[in-house]
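A.B. asks: Just to be clear, the model below is a prediction. Sequence and coordinates:
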Amino acid sequence: MINVLAIGRNSYQNSLDLCVTSRALGASEITFIGKKDARLVNYINRMNSKWGGKFKVSFAKSCEEFLKTSDKAIKIYLTRYGTSFQEKSAMIITYKRIVLIVTDKEDVDYINKISDFKISITSQPHCRAASIAVFLHEYYKGRELAMHFENAAYKISQNGATEIKK
C-alpha cells in the first residue's frame, strides 16, 4: 500500500495531476493537507466508477495529524536534495507500507526530521507528479503499466478502441 502525502496545493489542476498520476501508477490513496476539496473527491470517484479501482482522496488538517495514523509505514520524502533513488532502490522496494511525501516547498524542516528516507528522483527541477510517476514506476519495476483495475466500465483495448461495458 502506497499513500501519497501532498503538502501544499497550488491549483486545482496541479492537485488533479497528482491524483490521476498516483492512481494510474499504483498508489492506493492521496492525502492533501488542508481544507477538503469536494471537486477532487468527486472527480476521482467518477474516474473510479468509469475506469475501475478503489483509489481514495482524503484530507488532513496537518502533517502531524496524518502521520500519527501512518506510524507503521515507511516515510519517503521525494526531493531533489536527497540521496539518489538508485542508491536506495533495492532497500526501498522491500517495504510494502509506504507514505510517499511530496511538497511544493523547497525544504520542509518537519518532513526532513520524520522521513525515513530523503530520496532524489533527479537533481534537476521537476514537478511533483513527475517525481511520483518515476518513483512508482521504479518501485513496481514497470508492472504498474499492466495493472488491472477491478470493476472498470471503460477499457482501452490493444487496438486503441474504447470498450464500454454495460
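C.D. replies: Nice, I can see it.
A.B. asks: From now on I want contacts and neighbour counts done on CA atoms only, so please keep to that.
C.D. replies: Fine.
A.B. asks: burial count for Val102?
C.D. replies: Counted with other C-alpha atoms under 10 Å, the neighbours of Val102 add up to 22.
A.B. asks: That should have said Phe59, apologies.
C.D. replies: A count of nearby residues for Phe59, using other C-alpha under 10 Å, gives 17.
A.B. asks: Now do the same for it: helix, strand or coil?
C.D. replies: Following DSSP: H, G, I helix; E, B strand; the rest coil, Phe59 is assigned to strand.
A.B. asks: distance between the longest strand belonging to the chain and the chain's centre?
C.D. replies: Secondary structure of the chain per DSSP state E: the longest strand is strand 74-84. Put simply, strand 74-84 sits 14 Å off its chain's centre (C-alpha atoms, centre = their mean, to the nearest Å).
A.B. asks: Okay, Lys56 and Ile2: tell me how far apart.
C.D. replies: 11 Å (C-alpha to C-alpha, to the nearest Å).
A.B. asks: whoops, I mixed them up, His126
C.D. replies: 21 Å.
A.B. asks: show me the contacts for the nearest residue to Ile33 once chain neighbours are set aside.
C.D. replies: Ranked by C-alpha to C-alpha, 6 or more residues apart in numbering and with sequence neighbours excluded, the top spatial neighbour of Ile33 is Ala60, at 5.0 Å. Neighbour list for Ala60: 31-35, 66 [criterion: C-alpha atoms under 8 Å, 6 or more residues apart in numbering].
A.B. asks: and the comparison structure, right after this:
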Amino acid sequence: MQGEHDVVVCRLGHRPGRDERMTTHVGLTARALGADRVVFPKNAGQSLETVRDITTRFGGPFEAELDGEQGALIRDWEGAVVHLTMYGERVQDVEGEVREAHAGEPLLVVVGGEKVPFEVYDHADWNVGVTNQPHSEVAGLAVFLDRLFDGRELEREWADAEQVVLPEETGKTVVSPEELEESERDE
C-alpha cells in the first residue's frame, strides 16, 4: 500500500549472518528520521522483528515488511526513486529537486547492501551520494532523510509508545508515557 506522500526505505539485499546489524540499523534509522515504512528482503526476518519491537515500545506510526521482489518494487514504484550510493550526484546539489518531487508524490529511497544491480542505477530518478566517499549506508540514509525533511523529523511526536526516553545531559532515563505526563504536571 502506497500513500501520496509516503517515504519508503527499501533495504536492497541482505546477507544473513553478515548484514544483520546493518540491515536492522537501516530500518531503525528510517523510523527515527521520518520515513513511513521500511521494506526488507525476505531473508531479513530478524531485522523486521527488531524494528517492529522498537516501534511497539517507542511509538509510531511506522511500518516494516518483507518483500521478496524488491526489483519489482523499484520498477513498479509510482513516484520518485532515490538510490543512495557513493557514486551518485552530491546530496547538496539535488536535495531541493528531490524535496520538490516528493511534495507531490511518494518517495522510495533505495539503500543497497551487497552489489547493486545496474538496473537500480538506471531506474532511479536520482543516484545520490553523501560525500562520495566510502562510509556506512546507515550514515548516508540519516544525512539524506535529515536533508529531505529540513530537520523537522527531529521534532516528531510519537504515538502509542510504551516507553519514552527523557532527554538529559547524562544518564539514561526511560519512562512510560503516563510517568512523563505526571512529571510534566509536577513541573
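C.D. replies: Done, it's in. Just so you know, these numbers come straight off a predicted model, no measurement behind them.
A.B. asks: Of the contacts of Ala60 of structure 1 - the most surrounded one?
C.D. replies: Result: Phe32 is most packed of these (other C-alpha under 10 Å), 23 neighbours.
A.B. asks: ok but it is inside a strand, no?
C.D. replies: Yes: counting by three-state DSSP, Phe32 of structure 1 is found in a strand.
A.B. asks: Give the aligned equivalent of it in structure 2.
C.D. replies: Taking TM-score structural alignment as the criterion, the aligned counterpart of Phe32 of structure 1 in structure 2 is Phe40.
A.B. asks: I'd assumed Arg11 was in contact with its match.
C.D. replies: Yes: with contact defined as C-alpha atoms under 8 Å, Phe40 of structure 2 and Arg11 form a contacting pair (5.2 Å).
A.B. asks: shared neighbours of those two, which are they?
C.D. replies: Thr23.
A.B. asks: follow-up on the earlier one: looking at His126 and Ile2 of structure 1, which is more packed in?
C.D. replies: Ile2 (19 against 12).
A.B. asks: Would you quantify the distance from that one to Cys63 of structure 1?
C.D. replies: Taken as C-alpha to C-alpha, the span from Ile2 of structure 1 to Cys63 of structure 1 is 16 Å.
A.B. asks: Repeat that for Phe32 of structure 1.
C.D. replies: For Phe32 of structure 1 relative to Cys63 of structure 1 (C-alpha to C-alpha), the value is 9 Å.
A.B. asks: With Arg80 of structure 1 instead?
C.D. replies: Taking C-alpha to C-alpha, one finds Arg80 of structure 1 at 20 Å from Cys63 of structure 1.
A.B. asks: go on, Glu29 of structure 1?
C.D. replies: 15 Å.
A.B. asks: what residues are up against the most centrally placed residue in structure 2?
C.D. replies: The residue lying closest to the centre of structure 2 (C-alpha atoms, centre = their mean) is Ala30, at 1.8 Å. By C-alpha under 8 Å, 6+ apart, the contact list for Ala30 of structure 2 reads 9, 36-38, 141-142, 145.
A.B. asks: quick one on the thing from earlier: what do Lys56 and Ile2 of structure 1 both touch?
C.D. replies: 28-29.
A.B. asks: Now which residue in structure 2 aligns to the residue nearest to Ile33 of structure 1?
C.D. replies: For Ala60 of structure 1, the residue aligned by TM-score structural alignment is Asp67.
A.B. asks: Phe135 of structure 1 now?
C.D. replies: Looking across to structure 2 (by TM-score structural alignment), Phe135 of structure 1 lines up with Phe144.
A.B. asks: you'd agree Leu100 of structure 1 is up against Ser70?
C.D. replies: No: under the criterion of C-alpha under 8 Å, Leu100 of structure 1 is not in contact with Ser70, lying 11.2 Å apart.
A.B. asks: More neighbours: which of the two?
C.D. replies: When Leu100 of structure 1 and Ser70 are compared for neighbours, Leu100 comes out ahead with 23 against 15, by other C-alpha under 10 Å.
A.B. asks: Secondary structure element holding the alignment partner in structure 2 of the more buried one?
C.D. replies: Superposed on structure 2 with TM-score structural alignment, Leu100 of structure 1 falls opposite Val109. Here Val109 of structure 2 sits within strand 107-112, counting by DSSP states H and E.
A.B. asks: ok so, going back, closest to Ile74 of structure 1 among the contacts of Ala60 of structure 1?
C.D. replies: Phe66 (13.4 Å; C-alpha to C-alpha).
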